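S.K.: show me the folded form of this:
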Amino acid sequence: MIAVVIPAHNEARRLGRCLKAMGAAVALAEHAGYQVGVLVVLDRCADGSAAVAKRFGVETVAVDAGSVGMARRLGAALMLERGAQWLACTDADSQVPPHWLLSQLGCSAEVVCGTVHIERWQPWQRAALRKLYLSGYQACEGHRHIHGASLGVCARAYERVGGFQPLQAHEDVQLVRDLEASGAQIVWTAKHSVATSSRVDSRAREGFGDFLSELQTQIP
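M.R.: All right, here's what the predicted structure looks like:
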């Protein structure tokens, strides 16, 4: 079974687009003969995120973690208990391409680190910000970017290193570093780039939104 784990903290505005895109990826994987389970981990949600997931027929679990690392960890643990052999992770403000799951499995690796691209730059975000961001991003094979929005890992390797750590931020980076230290086979690919938001009002501190906000301060 392939398990997709999506943490969400008050993401009602963007979760629908995420799940619509995920539905296409799931359909392709199921057509290829895979069983796929999608779980949205509602972490301290006080908005309509649960209703959005229900509208798309996606299972949810409510947690009081207040931590994206713990939310991912709890969601992964639940799916592993159900027999998941591959864990695919993305974010509630992101949209995966239709071939996302099949591309991960096609890499024939224990870990697959994918790339992201900005879905739509906001009108007020200056061209200088876009240029600065793109100048430092390697959207190519062999890159070394780590994104919780596009990450896949086999259950065996995940459990070997103890899984996601209950961190407030950079839980994805820590997991991949732990996997590297364990000798896991890792593929760094740009073949299934995930569209993500350019917002700077991050739900998770020190995440991608804060990274963009920091870049803005470097523009004269």
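S.K.: okay, CA-based contacts and neighbour counts for the rest of this
M.R.: Will do.
S.K.: what number of residues lie near G66?
M.R.: Applying other C-alpha atoms under 10 Å, we find 17 residues neighbouring G66.
S.K.: surely it meets D43?
M.R.: Yes: the pair G66 / D43 is scored as a contact, 6.2 Å apart, by C-alpha atoms under 8 Å.
S.K.: what's the host helix or strand of A25 packed up against?
M.R.: A25 is part of helix 12-31, with elements assigned from DSSP states H and E. Here helix 12-31 touches strand 36-43, helix 49-55, helix 100-106, going by 3 or more C-alpha pairs under 8 Å, 6 or more residues apart in numbering; DSSP states H and E.
S.K.: got CSV for those, with distance to R126 and mean neighbour count too?
M.R.: Listed next are those as CSV, based on distance: least, C-alpha to C-alpha, whole Å; neighbours: other C-alpha atoms under 10 Å:
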stretch, distance to R126, mean neighbour count
strand 36-43, 33, 22
helix 49-55, 31, 18
helix 100-106, 30, 20
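S.K.: please generate a structure for the following sequence too, so the two can be compared:
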Amino acid sequence: MIAVVIPAHNEAHDLRACLEAIQQSIQLLHRSHDREVRVLVVLDNCSDDSLKIAKDMGVEYIECNFSCVGKTRDLGVRHMIDLGATWISCTDADSSVEPQWLLQQLKHQPTDAICGVVQIDNWHQLSAETQQQYLKHYQDSMDHRHIHGANLSFSATAYLQAGGFKALSCHEDVNLVEQMQALNLKIVWSNLVRVTTSSRLDARAPEGFAHFLQQLETPP
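M.R.: Next comes the predicted model:
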């Protein structure tokens, strides 16, 4: 079973679009592969309509009050492993996966983990200078070395071997991949596995992707 795990903290604005994109990816996968896919939203300390959206969309969900993305991701991943998931695909509630997101993950098998790329949904609220700095920094290519919780997938075995997501408020994704590298697990760095993510500057996690954009937008 493939599990898609999405942490959400007050993500009502983007959650529906996120789940719709995942459903499209599942539908495309099912045209050529008979694989069970289950989607789980992990609602962390939500006070908006995120729960209602998850219910309306008919996806599985669990609730917690961690206010910690590392603990939230780990709860969701371990929950799905306990239910029989052998491959876990992580994304974020403010992101939309490409239609071939799951299909490309299967094409990269066998591997222990896949680090995909992200692209910005729009640049309208960001300056031309920020866009230039971002594009100069970002490697949208095979064998890149970017790590995004919004586009990270792995086998259940590799996840457990590496000790899972740590209880970190940010960089839990980087920590997990570093643990996998220390174990010499096989990691594919692919720009064929793609996700479009929000250009918002109001960060949910300190030092996360929104914080990175904010630093580019307002340099010291």
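S.K.: could I get the TM-score for this pair?
M.R.: Overlay of the two chains. TM-score (TM-score structural alignment, normalised by the length of the first structure): 0.97; 218 aligned residues with a C-alpha RMSD of 1.0 Å.
S.K.: just put the helices and strands packed on helix 12-31 of the first structure in TSV and tack on distance to G183 of the first structure.
M.R.: Formatted as TSV, these follow (distance: least, C-alpha to C-alpha, whole Å):
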stretch	distance to G183 of the first structure
strand 36-43	27
helix 49-55	37
helix 100-106	19
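S.K.: ok, which of those comes nearest L78 of the first structure?
M.R.: Between L78 of the first structure and these, the tightest spacing by C-alpha to C-alpha is seen for strand 36-43, at 9.1 Å.
S.K.: angle of the strand of greatest length in the second structure against helix 12-30?
M.R.: Criterion DSSP state E: the longest strand present in the second structure is strand 187-197. Going by axes from the mean of the first three to the mean of the last three C-alpha atoms, to 10 degrees, strand 187-197 of the second structure is angled at 130 degrees with respect to helix 12-30.
S.K.: past strand 187-197 of the second structure, which element shows up next along the chain?
M.R.: By DSSP H and E, the next helix or strand past strand 187-197 of the second structure is helix 209-217.
S.K.: okay, that next one sits on what stretch of the first structure?
M.R.: Alignment of helix 209-217 of the second structure against the first structure: residues 208-216, by TM-score structural alignment.
S.K.: have a look at how far, on average, that stretch is from the second structure.
M.R.: Superposed on the second structure, stretch 208-216 of the first structure shows a mean distance of 0.6 Å to its aligned residues (mean C-alpha distance after the TM-score superposition for the first structure).
S.K.: other residues contacting that stretch?
M.R.: L129, L132, Y133, S198, R199, V200, D201, S202 (C-alpha atoms under 8 Å, 6 or more residues apart in numbering).
S.K.: so which bits of it are buried?
M.R.: Using 16 or more other C-alpha atoms under 10 Å as the test for burial, stretch 208-216 of the first structure gives F208, G209, D210, L212, S213, Q216.
S.K.: please apply the same query to stretch 119-138 of the first structure.
M.R.: For stretch 119-138 of the first structure, using 16+ other C-alpha under 10 Å, the buried residues are L129, R130.
S.K.: same question, stretch 139-159 of the second structure
M.R.: Buried residues in stretch 139-159 of the second structure, defined by neighbour count with 16+ other C-alpha under 10 Å: 140, 144, 146-156, 158-159.
S.K.: just stretch 186-205 of the second structure next, same as before
M.R.: 187-201, 204-205.
S.K.: and for stretch 180-187 of the second structure?
M.R.: M180, L185, I187.
S.K.: the first one should be in a helix, yeah?
M.R.: Yes: the assignment for M180 of the second structure, made by DSSP: H, G, I helix; E, B strand; the rest coil, places it in a helix.
S.K.: name the nearest residue to it, ignoring sequence neighbours.
M.R.: Sequence neighbours aside, A162 is the residue nearest to M180 of the second structure in space, at 5.5 Å (criterion: C-alpha to C-alpha, 6 or more residues apart in numbering).
S.K.: wait, isn't Y34 of the first structure in contact with A3?
M.R.: No: here Y34 of the first structure does not reach A3: they are 10.5 Å apart, not a contact under C-alpha under 8 Å.
S.K.: more crowded one of these two?
M.R.: Counted by other C-alpha under 10 Å, Y34 of the first structure and A3 do not tie: A3 has more neighbours, with 26 against 15.
S.K.: which residues does the host helix or strand of that one contact?
M.R.: Secondary structure from DSSP H and E places A3 of the first structure in strand 2-8. By C-alpha under 8 Å, 6+ apart, the surrounding residues in contact with strand 2-8 of the first structure are 34-43, 45, 49, 68, 71-72, 75-76, 79, 84-92.
S.K.: one more: stretch 154-174 of the first structure?
M.R.: 66-73, 80, 84-87, 110-111, 146-148, 175, 178-179, 182, 184, 204-207.
S.K.: now with 6 Å?
M.R.: Identification of contacts with stretch 154-174 of the first structure by C-alpha atoms under 6 Å, 6 or more residues apart in numbering yields S67, V68, G69, M70, R73, Q85, W86, E110, I146, G148, L175, E206.
S.K.: which residue is the nearest non-sequential neighbour of the fifth one?
M.R.: Right, R73 of the first structure. F164 is the one closest to R73 of the first structure (C-alpha to C-alpha, 6+ apart), at 5.1 Å.
S.K.: fine by me, thanks again.
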